[in-house]
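Trainee: What would the 3D arrangement of this be:
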Amino acid sequence: MSTPAPKAKEVTSLVPARMDRLPWSRFHWLIVVGLGFSWILDGLEVQIVAANGFAKTLGMGPVEVGLAGTFYLLGQVCGALFFGRLTDRLGRKKLFLVSLAVYLVGSGVAGLSFAPWFFYIWRFVAGAGIGGEYAAINSAIDEIIPSKYRGRVDIAINGTYWGGAALGAVASVVFLNTEIFPQDLGWRLSFFIGPVLGLLLIYLRRHIPESPRWQMTHGREEEAERNVDQIEERIRNEGKEVPPVDESKAITVKEYGRVPFLVIAKVLFKKYPRRTFVGVTMMVTQSFLYNAIFFTYALVLENFYDTPPASAGQYFIVFAVGNLAGALLLGHFFDTWGRRRMLFGTYVLAGLILLVSAFLFNADVLNAGTHTAFWCASFFFASAGASAAYLTVSEIFPLELRSQVISYVFSVGQLVGAIAPTLYGALIGDGTDRTPLFWGYVLGSAVMMFGGVVCGIFGVSAAGKSLEDIADPLSLVSGAEAGVTPGNTSTR
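Mentor: Got it, this is the predicted structure:
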């Protein structure tokens, strides 16, 4: 006769309420810098590779260069899926250290490449590290940052990708200048910029605690309380007052271990089907538009406006700064005006501006500068909406599978978005006929506006709310079982 498994211990905790009522402090800036810098590394990495400085050294033509991007993308997808599940199971801190280390190794070794196949392998590894970062970092940020600031902080951090991209464009101008560095050396040195910055991040991340929310639901309530005590003490030492906690916001949870895939499926498609639809739609639409424009802007400038290849990078810097500005300046309104209103507005405005530029492009009344200005205006709004896609997916699902859901939706978005560069490259052709690309821009604007309409209708009002109020943890106990557990498939 088998012995029944011991019942999981239940604890009543104020950890979420204590974390959400904290004032902004230097501790939170540590979270922003230590965790958020990953997106700068991703933008830096993509732009340095886009400069193709390695192509001549390794004897790579356009197809081989394209494959390098494909391997990086596949690495991101695999890394997100693999590390995302481990992040929910083993903790946020362990995985945001491991994923960063994987990126450092992959990027650094790629800079030592001597053949295309070797380059592909390590680009895949670097991508896997960055993919793992997307899952682990978004989870940790949203669980640590107070609810009052969560929207603007998450959006600003995701938007710093474009700061990295601008930095990568500047670095490419310097390191790929053969008057400064030999052709075979400059591109290799540029691949070490990310790892050098990453080493500094590992040092900072060692001082970032594990998510107390994750500890609370994994049988480590004492560690969670101790971590919050230490955070509060650090804030008091800054001379700031820590408000009293509302004890009515205490929640009772029990330890929750590995989440079976069947439970994940029930949460996504039975308990929260509308939220799943919103998350996938947001990620796919923004990924499609970004990949369509980002990977072909240089071809458009060169083929339709006779812009020298060497000058395309200058236009990109302006484009990247516009994206960064949108995320930094509009993020505040996601916390004050609300998620649904801002998601609808940013997605639709981005699509409308792109649609106007499509008609002007087809009428041949734009030049390289004015077309770039329209891109900047469109992506000023799109960047905030795209960054909010990661915020939305992270906060509308239960804590115990947060990283995994991010990884699933991110992977779907990346795979669908990967179609866009090939499609738009074909529409551009040799630059003699504007009509195919015009319809491509119309498609891109329609896709983005569709995403905005979906968010406006089905989006979740999450601004200023505790994560536990937006989605019950699977481990939540309130009289009867409130979550979805292996032995209880309630879809309340």
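
Trainee: Every contact and neighbour count from this point should use C-alpha atoms.
Mentor: Fine.

Trainee: Thought residue 227 was touching residue 18, still the case?
Mentor: No. Contact status for residue 18 versus residue 227: not in contact, 11.0 Å apart, counting by Cα atoms under 8 Å.

Trainee: What residues does residue 333 make contact with?
Mentor: By Cα atoms under 8 Å, 6 or more residues apart in numbering, the contact list for residue 333 reads 152, 342.

Trainee: how close does it sit to residue 276?
Mentor: Using Cα to Cα, to the nearest Å, residue 333 is found at 24 Å from residue 276.

Trainee: Please apply the same query to residue 107.
Mentor: Remark: distance between residue 107 and residue 276 (Cα to Cα) = 33 Å.

Trainee: same deal with residue 472?
Mentor: In terms of Cα to Cα, residue 472 sits 15 Å off from residue 276.

Trainee: Repeat that for residue 72.
Mentor: Noted for residue 72: a distance of 26 Å to residue 276, by Cα to Cα.

Trainee: Between those two, which is the more surrounded one?
Mentor: residue 72 (23 against 20; other Cα atoms under 10 Å).

Trainee: And this one, please, so the two structures can be compared:
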Amino acid sequence: MNAPRPASGGDAVVETDVPARLDRLPWSRFHWLVITALGITWILDGLEVTLVGALSGAIHESPSLRLSSTEIGLTASAYLAGAVLGALFFGHLTDRLGRKKLFTATVLLYAVATAASGFAWDFWSFAAFRFLAGAGIGGEYSAINSAIQELIPARRRGYTDLVVNGSYWLGAALGAGGSLVALNIGGIPPEQGWRGAFIIGGVIGLVVIFLRRFLPESPRWLMTHGRVEEADLVVRGIEARVERECGKLPPVTGLPLRLRRDHRLDMMQLVRSLFVHYPRRTTLGVTLMAAQAFCYNAIFFTYALILTKFYGIASGDVGWFMLPFAISNFLGPLLLGSLFDTVGRKTMIAATYALSGILMAVSGLLFQQGTLDAVGLTLAWTAIFFFASAAASAAYLTVSESFPLEMRAIAIAIFYAFGTALGGIGGPALFGALIETGSRIEVMWGYVFGGVLMLIAAAVEAAIGLKSERRPLEEVARPLSCCD
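Mentor: The predicted model follows:
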């Protein structure tokens, strides 16, 4: 291994082999710690969204809140609006101040706001707390996805990222099971059950803060912010931990990077990178994120309303229908994820988006015709989102590995924000209004529209998708501070 050293130009330019040293590490307990302590964010988001979805029937019937179906959809949109603004605000701070410093702030905001949701007294207070909880989760996305990709070896980056993003659905399964407990405990009224579920969710968020105390700052972030000596020290610590577990480490291969120590990202560089240097990647990222955001948020936030309004399912039983749906969504990335590193990103992303879109449109037509009962509709969504979950996770993978290290967090935040704003914020409100009409035809057109969006995304991926599998991040997108 090589310590950072001045290159030609004195201290203004340094050479470092930090990326190569991280990418050649064998899988170890350190990597498990990374994906556990950081990846739990997705579990929390899945828990959060599913609780709101599964409990929406009980919240709708709450004697204290008395929310209409449209207001339920609007509170979901408030959560997503908070996530959009939180991603942009905290994403900017993550690139400026570091990945680790933002971990505590974002998860603390999420935990407090989620617990506060359990004490809401009307529509406006509930929507405000949902907005703040979303802001915390949105801020998490940029910091967490950046750090995970920067610490995981290139050969495992695709599969790891998909499974971590897919772990959202472990949280969804916990949320579905938790809703069954919250609404069916003997002697506890549903009013207290749904409120208690939010309070418990906030407490879980506080546990995450403790887990993250054991993680270092991203060495890649340190090296691109002129702190190459600190980056080297962190990597030495990681190497020592891995070597004690796995034995002698493989040799470092490849040439070191030459970086300008004094480089700082400014707004013009960000704009040029997005629209001048990487316009095709920008188009791709917006398309993939918007399509999956609309389909997931529109359908999942309002699925409980479909079950209760069109099929007469009791609000306390909605969790039984959410549970298989959530499990299938996790199995998709788990079973298909390795193919994104072997068959390749472009082929797998296009295929999963296309399959999801076709099946979604077909299921909408079957719903309109009354062919599917509640179990049949659940089975259809379970099959569709086995593929759609892998596709959605791949959208986050694409935007987080396609741009230079110095702007990675804010790029993730921008694409998450644009995708969610275009496809996610309006989706739940639109579907809530469609469901309010009581017309199966109206709801069908919402499903068909979602399917068309997924097919458009598949076509864009097939045309301009990246082949970034097993390639170092610095090779996929050259660092802005690089002076080679």
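
Trainee: And the TM-score between them?
Mentor: After superposition, the two chains reach a TM-score (TM-score structural alignment, normalised by the length of the second structure) of 0.92; 471 aligned residues with a Cα RMSD of 2.1 Å.

Trainee: out of residue 18 and residue 227 of the first structure, which sits in the busier spot?
Mentor: Just comparing residue 18 of the first structure and residue 227: by other Cα under 10 Å the higher neighbour count belongs to residue 18, 22 against 18.

Trainee: Could you find the closest non-adjacent residue to the aligned partner of the more buried one in the second structure?
Mentor: Under the alignment (TM-score structural alignment), residue 18 of the first structure maps onto residue 21 of the second structure. Taking Cα to Cα, 6 or more residues apart in numbering, and ignoring the residues beside it in sequence, residue 21 of the second structure has residue 252 as its nearest neighbour in space, at 5.8 Å.

Trainee: who's in contact with the aligned residue in the first structure for the one you found?
Mentor: The pairwise alignment with the first structure assigns residue 252 of the second structure to residue 245, based on TM-score structural alignment. Neighbour list for residue 245 of the first structure: 14, 17-18, 21 [criterion: Cα under 8 Å, 6+ apart].

Trainee: For the residues you listed, give me CSV that also has distance to residue 369 of the first structure and secondary structure.
Mentor: Formatted as CSV, the contacts of residue 245 of the first structure follow (distance: Cα to Cα, whole Å; DSSP: H, G, I helix; E, B strand; the rest coil):
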residue, distance to residue 369 of the first structure, secondary structure
14, 54, coil
17, 50, helix
18, 50, helix
21, 47, coil
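
Trainee: ranges for the strands of the second structure?
Mentor: Along the second structure, the stretches classed as strands by DSSP state E are 5-7, 10-16, 257-260.

Trainee: Pick the most deeply packed of the ones you listed.
Mentor: Sort these by mean neighbour count, taking mean count of other Cα atoms under 10 Å, and strand 257-260 sits at the top with a mean of 22.

Trainee: Counterpart of residue 340 of the first structure over in the second structure?
Mentor: By TM-score structural alignment, residue 340 of the first structure lines up with residue 346.

Trainee: scratch that, residue 264 of the first structure
Mentor: The alignment partner of residue 264 of the first structure in the second structure, by TM-score structural alignment, is residue 270.

Trainee: Is it correct that its match is in contact with residue 405?
Mentor: No. Between residue 270 of the second structure and residue 405 there is no contact under Cα under 8 Å: 11.5 Å.

Trainee: and residue 466 of the second structure, what does it touch?
Mentor: Taking Cα under 8 Å, 6+ apart as the criterion, residue 466 of the second structure is in contact with 345-346.

Trainee: Next one: it relative to residue 347 of the second structure, how far apart?
Mentor: Distance from residue 466 of the second structure to residue 347 of the second structure, by Cα to Cα: 10 Å.

Trainee: Give the equivalent position in the second structure for residue 255 of the first structure.
Mentor: Aligned by TM-score structural alignment, residue 255 of the first structure pairs with residue 261 of the second structure.

Trainee: quick one: its match and residue 222 touch, right?
Mentor: No. Using Cα under 8 Å, residue 261 of the second structure is not in contact with residue 222, being 10.3 Å away.

Trainee: All the helices of the stretch 201-350 of the second structure, in order from the start?
Mentor: Using DSSP state H, counting those that start in this stretch, the helices found in the stretch 201-350 of the second structure span residues 219-223, 228-246, 267-272, 279-310, 318-336, 339-342, 345-368.
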